[in-house]
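Undergrad: Curious how this folds, go ahead:
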Amino acid sequence: MKLNARHLTVDLYNCKNSQLTDIDLIKKTLKSSLSQNGASLIGLCCEQVEDDHHALMGILEEGHISLQVYSDLKYVAMDIFLCKEDAQPEAISKAMRSFFKPDKTKTTLLKRGDFTTLKEIKPKVKTHVAPLRKIHNTGAKVIRILAHRNNK
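TA: So this is what the prediction gives:
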């Protein structure tokens, strides 16, 4: 099986849309954006985490989408994960950006599920020796202190 998944993370800063607290409108816009861009929504849940923080999670046939909406900060964090070769998470992101109207955005695209390089991946081995030295040094100090006390 070939899997070319794309994971787009988007930070939306200083959103100008005054309707950041209208979760029903955000859900409606999200559903419309997904539908217009060929994503099949299976389920959508929304939880109010704090007074100014809502978490939305959409399960798609192709992957998932999540939004963390912080109305007081005028900030939205969005993750779009799509598992199709012709996936276009950027199109969904663009539609949501036009709704939220941020001053600045930061996007990161990760390509996931690349099995061709799996043989080239080597495990990282990290050895940290400093604690052993500290134990040795502490032991030596204790011996010196005890020897000093015995010499008195």
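Undergrad: Please make it C-alpha for all contacts and neighbour counts, starting now.
TA: Fine.
Undergrad: just the strands in the protein please.
TA: 5-13, 41-50, 53-60, 63-70, 75-82, 104-112 (DSSP state E).
Undergrad: List just the one of those strands that sits closest to residue 35.
TA: strand 41-50 (7.8 Å; C-alpha to C-alpha).
Undergrad: list the helices and strands the closest one packs on?
TA: helix 23-36, strand 53-60 (3 or more C-alpha pairs under 8 Å, 6 or more residues apart in numbering; DSSP states H and E).
Undergrad: Give me the distance from the last one to the chain's centre.
TA: Looking back up the chat, that one is strand 53-60. What separates the centre of strand 53-60 from the centre of its chain is 13 Å, taken as C-alpha atoms, centre = their mean, to the nearest Å.
Undergrad: another one to check against the first:
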Amino acid sequence: MKHLGRHVLAEIYGCEFDILNDIEKVEEIMVNAALEAGAEVRECVFHKFSPQGVSGVVVISESHLAIHTWPELGYAAVDVFTCGDKVNPWDACNYLTSQFRAKHMSARETKRGIFPVAEQLAEQQVAVNL
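TA: Okay, the predicted model is just below:
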């Protein structure tokens, strides 16, 4: 079966507080993660919470990267959704893990937009039109 995209949900633990609490640093790392994965960056929106934490999204031509950090716990929740075959979401996740100086990352991938192959679609269309 064909799919439109790959969506990786990553749990990144044991990260450095000072990195996860720095909005400029988190944005820079997220943008570089997108580029490292081969994506084309379109827009970014990030917000710094008080007393700590950062949330943000990097919109890429191929979909998005999103993050929410809990610096006090050394934890970042990340999702990387990419469409097409050009961008590898795992490259972005591995880059983030490295740059956050994390001790552990666990992640799972979900295929998004799963469709039957084109021939099956054509057969279904013919059957409906009969």
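Undergrad: and the helices and strands packed on strand 41-50 of structure 1 as JSON lines, adding distance to residue 116 of structure 1 and mean neighbour count?
TA: Below are these laid out as JSON lines (distance: least, C-alpha to C-alpha, whole Å; neighbours: other C-alpha atoms under 10 Å):
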{"stretch": "helix 23-36", "distance to residue 116 of structure 1": "30", "mean neighbour count": "16"}
{"stretch": "strand 53-60", "distance to residue 116 of structure 1": "26", "mean neighbour count": "19"}
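Undergrad: closest one to residue 102 of structure 1 among the ones you listed?
TA: It's helix 23-36; of those, that one is closest to residue 102 of structure 1 (C-alpha to C-alpha) at 14.5 Å.
Undergrad: related to what we said a few turns ago, now the helices and strands packed on strand 41-50 of structure 1 in CSV, with distance to residue 105 of structure 1?
TA: Formatted as CSV, these follow (distance: least, C-alpha to C-alpha, whole Å):
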stretch, distance to residue 105 of structure 1
helix 23-36, 18
strand 53-60, 19
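Undergrad: picking up where we left off before, could I get the strands of structure 1 as JSON lines with distance to residue 138 of structure 1?
TA: Shown next, in JSON lines, are the strands of structure 1 (distance: least, C-alpha to C-alpha, whole Å):
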{"stretch": "strand 5-13", "distance to residue 138 of structure 1": "47"}
{"stretch": "strand 41-50", "distance to residue 138 of structure 1": "47"}
{"stretch": "strand 53-60", "distance to residue 138 of structure 1": "48"}
{"stretch": "strand 63-70", "distance to residue 138 of structure 1": "48"}
{"stretch": "strand 75-82", "distance to residue 138 of structure 1": "47"}
{"stretch": "strand 104-112", "distance to residue 138 of structure 1": "46"}
